[in-house]
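1. give me a 3D structure for the following:
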Amino acid sequence: MPVQRHRVRPRSTATPSPSGSDAHSAGLTVDGRAPRFACGTCGSPLDRYAELPSGVVTYQHPIWKDADHPPVPVTADTVAATYVCDFCTDPKILFVYATTRRVLIHVETAQGSVVRDYGIRWSACVECAALVEARNLSGLLDRVLARGMSFAAEVRAHLADMLRQVLTLLRPGRALTADGRWDALPLVATTLPKVRDRLAALLAGDVGLPFGLGHEAVRASLAASLAITRLYWIDEEFTVLTRSAAQVLPRMGFSPGDLPAAHGFVAWTQPVDRRRRCVAASWSSHGDTVQLVGYRSIGDGLPPVPLQQLRGEVGWLVPTFAVTLRPGQPVTATHPAAPLLTTWRLIRQRLAETTPVKVDTSVRRAYRRARRPEPEVALVRIRGTRTRSAPAQHTGTGGESERDFRWWVTPHWRYQPYGPRRALRDWIVVRPHLRGPEDKPIRATTTVRVLGALPPRPDAPAGRR
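-> Down below sits the predicted model:
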C-alpha cells in the first residue's frame, strides 16, 4: 500500500530503554512496553503501522534506511540491532526519554487510514537531547528537517505534531544508554583525576543508569569508592599485550589476591574488547566480593559547544557493563572482566612497573582549593628487558639478540645455592619475566602461560637434601 510517502518518522521503534529500577530512577517505566522489532536481515529497527479499521499491523524499514531487501520482523533482542537518534538519526545516541503514553498519529492514504505508532521510548543524541531538555520545538524540528530527507509540507506538519506530542508528554528524567556508536577516545593520564571525579558525580546523580546500577544503594556505594580509588593508566604496549592475552584467556578462578588495590580505576590507551569498546574500568571491594564496572568513552566528533556541555553534564565515560566477582568465580576470554583480570595478574606477578604521573596543574590547583590531597596517577608499563637488539637483526630461533620478538618466561622453581659461601641449596621462585631484544614486539601467545599459577614446589634432587 502507498504508505511509503507518509512514512515520515526518522526514528526507530526499537529504541533502547532502561530496565527495572534503572528506569524508575529516571522517572521512566517499562509498564505496557510493546516488544521491539528489528529486521532480521540487516539489524535495522523497524517502524510499526496499524491499518484502520482492520487493525492489521505491518513493519517497514525507517525512511532514513536505504534498504535493498524487504523487512524481516524479529524481536530486537534476537539480532545485533543498530540504533540511532529517534529525532535526527545520528548514531551517537546517549540518552533515553519516555512519554506518559504512546504517541499515535493518524495518516490518511488512498487506501484508507493508517495509525503511526511512535511508542513511548525516545533515544536522543547529545544535541537533540539539549533541545528536548529546553522543550525547544522549533529548534528540534529544524534539526530533524535539516538532517533528514526533503519532506513535503504535509509531512512537515506531521513531524511538528509528533514532536509537539513528545515534548508535551515527556516524563521527568532521562536515562543513559550504552547503545550509541561512539568511536573510542583515549583518556589522557594527566587528566585522569578529573575524569574520575566527573564519573563519581554521574554515579551519584539522578540520571538513570543501565546494567542494574540505578539502585540508590549501588550508585552511592560506587560513587564513594571512586572518591578513594587508586588510579592506573596503562601505556600503549601494555594495553596491546592485555588485549591480546584476554582474547585467549584460559578458564581462571577469581581471587581477591588478584587485586592490586581494594578500590581502583584503570584506563587503557585503546579499547580492550571489540564488542563493548571498553577503555576503562573501576572496581570496589566489599569483603571478598568485588563490584566491577566497565566504561566506554563518549564525545568523539562532537562540535566544541556540545562537547563542553557533555563534559559538564555527563563527563568522559558511560557504563558499558557491570558484573560482580566472588572468590573462585570462573572467568574466561568471553567474560567482560577478562581484560581487567589479565591486567591485575600481569601487575601482581611483577610483570609491570609503575611510575607516578604528574597531573595537570589546573587539576592540582582545583584539589588544593577543595582542600583535597593532591591526586596520584600510576603509569603502568611492562618491565624493561635485559637484552638489547644487535645492530643487525636476524629472524630465527638463535640467540636472544638474534630473535625478532620478545617472549615471556613462565614462573618456575630453580634449585640453587645460597647462604655463606653458597654452601646451602634450596628451591627459589623465578618470577615471570620478558626475554629478548627490548625494541622488538612481544609474542602475545607466550603471555597466556604467564597468567597461570606457579606449579607445585618439587622435591629436592636425590642426594642433595
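
2. can we go C-alpha only for contacts and neighbour counts from here?
-> OK.

3. name the nearest residue to residue 417, ignoring sequence neighbours.
-> Using CA to CA, 6 or more residues apart in numbering and skipping residues adjacent in sequence, the residue nearest residue 417 is residue 425, 4.1 Å away.

4. would you confirm that that neighbour contacts residue 415?
-> Yes - using CA atoms under 8 Å as the test, residue 425 is close enough to residue 415 to be in contact (6.7 Å).

5. biggest helix in the protein by residues?
-> helix 153-169 (DSSP state H).

6. which strands and helices sit next to whichever helix or strand comes after that helix?
-> Per DSSP states H and E, the first helix or strand lying C-terminal to helix 153-169 is strand 175-176. When contacts are defined as 3 or more CA pairs under 8 Å, 6 or more residues apart in numbering; DSSP states H and E, strand 175-176 packs onto strand 93-98.

7. got the contact list for the strand it packs on?
-> Here strand 93-98 makes contact (CA atoms under 8 Å, 6 or more residues apart in numbering) with 16-18, 28-29, 83-85, 120-126, 129, 170-171, 173-181.

8. among those residues, name the ones in helices.
-> Counted as lying in helices by DSSP H, out of the contacts of strand 93-98, are 126, 129.

9. report the distance from stretch 315-334 to the chain centre.
-> Mean C-alpha position of stretch 315-334 versus that of the full chain (CA atoms, centre = their mean, to the nearest Å) differs by 11 Å.

10. quick one more, to check against the first:
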Amino acid sequence: MTASPIAPHRLGGPPTEMACATCGRILNTYRTPGGGVAHLHPTGPRDYDHRPAPVPADQLTAVARDCDFCSNPYPILSIRSGPVHAVTIGEDTQTSHNFGDTWAACISCARLVDAGKAAPLVRRALDRTSWATDAIAARAVQRIHATVLATRRPGATLITTTDWPHTPIPAATMPKARDAAVKLLRADATTLTMFEAPVRRAMADGLDQAHLYAVDDELTDLARHAATDLPAGTTLTAADLPVPHGLLRWAQPHGPHRVSAASWTSTNGEITIITYRALGARLPPEALQHLREDIGWLLPVTTIHVSQHTATAGDEVALLTATLLLIAQRCTEILETEPDQRIARAYRRSRRPLPAVRLVQLRGRAAHPRTGQPAPVPASAAPDRPAPNVRRWVSGFWRQQPYGPERSLRRWRYVFAYLRGPDTAPIAASTTVRVLGKIPPRPASQPTAPRREPSVPG
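-> Now for the predicted structure:
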C-alpha cells in the first residue's frame, strides 16, 4: 500500500482527520483488503524512524500537514469542494480513493483556486513533486484539481494548527500587524472556527483601538519563567490591564501553541483574550507577500473569556498575566519607538493617527529620583570583591528620602524592584518571581536618619 500524494485518503463520509502523535504528521487512511483501517505516514522525501501513532488531529496543538495541491509544508486555508473520488484500475485489482471535500491550501495555491486558474495550479503541483515525469500521475492530478475548481464552495477556513516556525515581528511593524489582524477578524469570507460572530466583531473593534506593546527578549525570558511559578490564586482582572484594549508581542514563543502575541478587550469587567502564533518564516518572497496581504503577521490560535480567572503554569493566560504584573509592579520601563517609515506614510495618506508602539523592557539599576537615570555603581564598593557574574533582583523596599532645607527632612519613598549586577550578565532565575509580590505597607515609625538599602536577597 502506498499513500496518496495528493490529499489525505478519505473513507466514505467525512472521517476524523488523523495525525501521528509522535511527529504530528497528518496520516493517510486506507481500507485494508480484510475490511479494516490502516493509517500510514505520507510518502515523500521524509524518512520516518517510528510507526504511526494515530490520534485525532484536533487533539494536537501543532500539526505537520502539507498543502493538498503542491505539498508545501505551510498550508493556511481549508477549502471546500464537492466530494472527489478517484478509481485506480489495475490488471486484476481496482482501488477506490475517496478524497473527501476538504482541501488544505498554502497561500499561493489558495490564490490560484480563488482565481480559478487550473493550469498554473497543476503546473505548480507537478513542479514541486516527482509526478511531472509520470504521465498517468500528471493526468490524475489535472483531473482531481479540475474537479475541485469546478465544485469549489464559497469561503475558506483559517487553518490554525499548522506547525509554523517562529517569525519575529519587529516592533516598528506592529501597527501593520494589528491592522492585518483586524482585517482578518472582519473578513466574512474567512471562517475562524474559534469565534462566534458577535465575539469576532467585538474583538475586531477592540483590537482596532488597541495600544501596542513590544516586549524585548530579556523581559520575555523573565515573564516565561514567572508564568510557570505564579503564586496560587493569582488572578487576571480588568484592574491589572494597563489599558482596556491592547496587543502585546513577546520576543520569543511560549507554550505548546508557540504563542507569540496576545490581544485583550475589556468590557464591563470581562476580558476576552486572543492568543496568536507568528507566521511567515521560510516562505519565498512572493508567497510571503501574498500571506501578508491576505492573512497578515498573526495567526489566531485560541480565544479565552475571563471574568475571574486563576492563572496556572499550563494556562494560556499565564504568560500574559505574568507580563502584565511585571509591568504593573514597575519592574519595567516603557519607551516609545518609531514605527516603520513606510507604515507611517501609509497612515498619513489615509489620514489616520499613527499609533505609538511601546517597547517594554526590564528596569535596570535603581533610577535617580530626580533625573530618572540609572544610579551609578560606586567604584569603591568592595574593591576586593569579584564582579558578580549574574544579575539578581533587589526586592522592592521602603526607604527614607531626604528633602527640604539642606535635605534635613525625611519622607518615605518606595523603591521598586530592580536588577543589580552587570548589564550584560544573565538574570539569576531563582530570584525572578519575587517581583510579583505586593507592595508592603509603609512603616509606621518615621526614623530620623535614612535607612540603609537592604542587601540583595539570596
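
11. now the TM-score, please.
-> For this chain pair, the superposition-based TM-score is 0.83 by TM-score structural alignment, normalised by the length of the second structure; 431 aligned residues with a CA RMSD of 3.3 Å.

12. hang on, the earlier thing: so which bit of the second structure is the longest helix of the first structure matched to?
-> Here helix 153-169 of the first structure aligns to the second structure at residues 135-151, judged by TM-score structural alignment.

13. in contact with the counterpart of residue 354 of the second structure in the first structure, which residues?
-> By TM-score structural alignment, residue 354 of the second structure lines up with residue 374 in the first structure. For residue 374 of the first structure, the contacting residues are 364, 367-368, by CA under 8 Å, 6+ apart.

14. what ranges does the stretch 351-465 of the first structure have for its helices?
-> Assigned by DSSP state H, counting those that start in this stretch, the helices in the stretch 351-465 of the first structure fall at 361-369, 447-450.

15. right, so the ones you listed: which one is the most enclosed?
-> helix 447-450 (a mean of 20; mean count of other CA atoms under 10 Å).

16. what about that one, how far off from the second structure?
-> If you overlay the two and look at helix 447-450 of the first structure, the average distance to its match in the second structure is 1.5 Å (mean CA distance after the TM-score superposition for the first structure).

17. which bit of the second structure covers that helix?
-> By TM-score structural alignment, helix 447-450 of the first structure lines up with residues 432-435 in the second structure.

18. for that stretch, the distance to its chain's centre please.
-> 24 Å.

19. who's in contact with the aligned partner of residue 338 of the first structure in the second structure?
-> By TM-score structural alignment, residue 338 of the first structure lines up with residue 318 in the second structure. Listed by CA under 8 Å, 6+ apart, the contact set of residue 318 of the second structure reads 227-228, 230, 311-312.

20. from those, which would you call buried?
-> 227-228, 230, 311-312 (16 or more other CA atoms under 10 Å).

21. would you mark the buried spots in stretch 212-225 of the second structure?
-> Judged by neighbour count using 16+ other CA under 10 Å, the buried positions of stretch 212-225 of the second structure are 212-216, 218-225.

22. what's the answer for stretch 256-274 of the second structure, then?
-> With burial defined by 16+ other CA under 10 Å, the residues of stretch 256-274 of the second structure counted as buried are 257-266, 271-274.

23. how close does residue 140 of the first structure get to residue 306 of the first structure?
-> According to CA to CA, to the nearest Å, residue 140 of the first structure and residue 306 of the first structure sit 15 Å apart.

24. swap in residue 313 of the first structure?
-> For residue 313 of the first structure, the distance to residue 306 of the first structure (CA to CA) stands at 10 Å.

25. same thing with residue 382 of the first structure?
-> 38 Å.

26. compare these two (neighbour count), which wins?
-> A count of neighbours by other CA atoms under 10 Å puts residue 382 above the other of residue 382 of the first structure and residue 306, at 21 against 14.

27. tell me how far that one lies from residue 347 of the first structure.
-> Residue 382 of the first structure is 9 Å from residue 347 of the first structure, by CA to CA.

28. which SS class is the residue nearest the centre of the second structure?
-> The centroid of the second structure falls nearest to residue 277 when counting by CA atoms, centre = their mean (2.5 Å). State at residue 277 of the second structure, reduced to three classes by DSSP: H, G, I helix; E, B strand; the rest coil: strand.

29. and it, what's its match in the first structure?
-> Using TM-score structural alignment, residue 277 of the second structure sits opposite residue 296 in the first structure.
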